[in-house]
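S.K.: sequence and computational prediction follow.
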Amino acid sequence: MTPLLTALQATTVEALPEDAANTAANAAQAVTAGAAGDNSLNLLTLVLHASIPVQLVMLLLLFGSIASWVIIFRKKRVLDRAAREADQFEERFWSGAELSKLYAGSTERNRDISGLEAIFEAGFREFSRLRQRRGADSRMQLEGAQRAMRATGSREIDGLEHNLEFLANVGSISPYVGLFGTVWGIMISFQGLANMKEATIATVAPGISEALVATAMGLFAAIPAVWAYNRFATKVERIAVRYDAFSEEFSSILQRQVDEV
């Protein structure tokens, strides 16, 4: 036993060659990088590998999203301009200027008017027309001006509400359209498992991931549309209240002019 123990103690453990150590380290890094690459999410690959019905659903949602953003930017510009023009006209109207001069400025050639100025122009034009007619009493003059202002105000509000229903439809329908694409994709994925003897999560995961992209796109299209619709609908409602208040105030001014005659 003593010679054997002496021989074992005399034996030294040799380290791996430097090249072998580097090779092992590189192999480990390659395995780690491959695993990370396989787990990364590539939306374009998922869309391209999806089934044709799911791709059609995604295309429809993409169109709805783009159209919604176009309407959002345009509607914001229109509503901001309507509020700005209302402020400017009210400043001129309540500055003490004569109504006839304001009306002459509103009816200038090649001048496009809208909002409060259009309501004022319609009411004052009808009031002046009925005032020049024989047999038209003060009540008829005032009611005619009020009808003209209500009709013009309704047209102005209808123009401000244009395309808001599209935002409402996109916001309410897009999640269900995306869900339809997801359900269809999952059905296709599970149908493909019928011909496999062994089914694992690795075989099902790619198809489910492709299908879930449709739901994500549906939410991506719906959330901005719902937010914009609520915001713009509130703005339109405030502008409508402002138009109605101006019509009532202008009717009171016309009533005082009729009583003074």
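M.R.: Cool, the structure landed. Numbers count the residues shown, from 1 in each chain.
S.K.: use CA for all of it now, contacts and neighbours both
M.R.: Noted.
S.K.: got the buried residues for the helix or strand hosting residue 45?
M.R.: In the assignment (DSSP states H and E), residue 45 maps to helix 43-49. Within helix 43-49, the residues scored as buried using 16 or more other CA atoms under 10 Å are 46-47.
S.K.: how far off centre is it?
M.R.: Put simply, helix 43-49 sits 24 Å off its chain's centre (CA atoms, centre = their mean, to the nearest Å).
S.K.: which element follows it toward the C-terminus?
M.R.: helix 52-93.
S.K.: got another, please set it beside the one above:
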Amino acid sequence: MTPRFSIAALIGIASLIPAFAASTVESARDSIKKAAEELQSTQKEYSDLRLGLYREVNKLDDEVLALSKELRTLERDEELRTSKIRSLEREVETRKADFTYASGVLNQYAKAIVTRLHPAEAQLYKQAIEGHDQKATASTDDPKTEVSERFEILELGLKRLAEVAGGHRFEGKALGRGGQAIAGTLLLAGPSVFFASTDKSFEGVASAADTGANLPAIVPLAETNGTIGKAIESGEGNVPFDATNGRAIEQALKNPEGSHSGAMEHVALFGDIAKNMMFDGWIAIGICILMITVGWTVAARKFIYLNSIQKGTQEFLRQWNLLSSDLTAIDHADAGSVKSFGGNADPATQALVQKSPLYQIYHIGSEEIRHRLEQDRIHKKGLSGRSIQAIRAALDAGLVRVNHKLTDGLIYLTISIAGGPYVGLLGTVVGVMITFAIISKVGEVDVNAIAPGIASALLATVAGLIVAIPALFVYSYLNSRIKNIVGEMQVFIDEFVAKMAEFYQGSDNPNAAAIAAAGEKH
């Protein structure tokens, strides 16, 4: 039954397949149609979106192009602005350099004009110039104000030139006799400045010398009969024209007939400098004076001594030449005979010869020979080689002692040469140091206050050089003469030993001459 049932089932299913297939195809067609419609709708939407996107892209492209153009415009503007900024910076630097240069020139002018003012003009311009200069110095943070103040000084200078060129007359004061301030009228006419007192009792030419009181010093002129006062008052008349600003008149008053030479003026200046010398400077100069006194005393004594030695040496060599041909003359037992060169020298000659160092060497040798010959009076064998060497040693010892005597005292000249400049330099350094210390306490720098102290301090160095320079020359001269004398003594010793070995050669020592020659080489 099962197979039949299966067959029947298959037959039933087979009968149902066509119907199912037909319904499935229909359904698929509907699905495909629906899908096609959806696809067409989607394609249309995509087309619409693509068109919209294209429009947006085109719009964005247009905006990008516009922005690119604007960016290029901005870049050109930036380059232009950068170029302008650089140009402005260069111009600013140029203006700064010009300002710095102008400010420096004006500053130098402000400093220089004060030194160019005649003492008569100081009472007119100096206070105003110094006031503007102080304001300019205090306005370094405000360049405009600084330059403005500097220009005020320049305007004062131009005003001064105009007034001086045309003859400037003004009421003021001047220093008369005894440094007393006198009221009157001053006339600036080019390089000359004239003054007449109010009471017409005093008139003259104003000197350009700085008095330190910002007032000119008047040099009175004789026999003017009031012509200067009249010319100043009326503006007409003859006045003595002096292109030296009174310096020639001052010189004429100081030296009316040329009685003082330039050297005397320099000596007078040393006196003025000495008046400002401080205590420490006087100590240094005192030490230098002590060195000079001791050094020149030693030098004078040494000159006299060497001159006497030279005369005695000349006479001794003359007597020695007479004696050297017969050295046996000193064989006498009488010491007086030895001292008188065997009776050839009179007492006056002996006194002169005894001053010679060669005589002292000769006397030592003579005494040594006489002493040894007396010991050998019986055998009379002469002098042995050892005796000759011993005598030579005694002569060399005498040479050393004489050399010490010759150089005795030269140490003081050496101290003067080495120590004089240092003592003077110490006085100068201390004086300068004290001068600057005083200036620092006062707080003002004034050339008239510094110069006397510095000059007086330098005087100590001058004193030290005065000690050292002559001492150096004298020492070199004396040392040269002493070396010559010592050289003569050495030559004399060699000659004496050679002749002694020749005349007193012992019979038991035939080589004494060779020994003497060896000693001579030594």
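M.R.: Cool, the structure landed. Because the structure is a prediction, the values reported are computed rather than measured.
S.K.: TM-score, when you put one on top of the other?
M.R.: Here the TM-score for the pair of chains, by TM-score structural alignment, normalised by the length of structure 1, is 0.81; 245 aligned residues with a CA RMSD of 3.4 Å.
S.K.: the helix holding residue 45 of structure 1 vs structure 2, average distance?
M.R.: With mean CA distance after the TM-score superposition for structure 1, helix 43-49 of structure 1 departs from structure 2 by a mean of 3.1 Å once superposed.
S.K.: please apply the same query to stretch 70-81 of structure 1.
M.R.: Mean for stretch 70-81 of structure 1 is 1.5 Å (mean CA distance after the TM-score superposition for structure 1).
S.K.: which part of structure 2 lines up with that stretch?
M.R.: Aligned by TM-score structural alignment, stretch 70-81 of structure 1 corresponds to residues 297-308 of structure 2.
S.K.: residue 201 of structure 1 pairs with which position in structure 2?
M.R.: Using TM-score structural alignment, residue 201 of structure 1 pairs with residue 447 in structure 2.
S.K.: oh, I was asking about residue 257 of structure 1
M.R.: Alignment note: residue 257 of structure 1 maps to residue 503 in structure 2; criterion TM-score structural alignment.
S.K.: cool, and residue 49 of structure 1?
M.R.: By TM-score structural alignment, residue 49 of structure 1 lines up with residue 276 in structure 2.
S.K.: buried ones in stretch 176-195 of structure 1?
M.R.: 176-186, 188-189.
S.K.: any idea which residue sits dead centre in structure 2?
M.R.: Nearest to the mean C-alpha position of structure 2, counting by CA atoms, centre = their mean, stands residue 429 at 13.9 Å.
S.K.: how about it, what's its partner in structure 1?
M.R.: Looks like residue 429 of structure 2 aligns to residue 183 there (TM-score structural alignment).
S.K.: what about that match, distance to residue 176 of structure 1?
M.R.: Between residue 183 of structure 1 and residue 176 of structure 1 the computed distance is 10 Å (CA to CA, to the nearest Å).
S.K.: what do you get for residue 144 of structure 1?
M.R.: In terms of CA to CA, residue 144 of structure 1 sits 49 Å off from residue 176 of structure 1.
S.K.: now residue 36 of structure 1
M.R.: Applying CA to CA to residue 36 of structure 1 and residue 176 of structure 1 gives a distance of 33 Å.
S.K.: go on, residue 95 of structure 1?
M.R.: Distance from residue 95 of structure 1 to residue 176 of structure 1, counting by CA to CA: 54 Å.
S.K.: right, I'll call it a day here.
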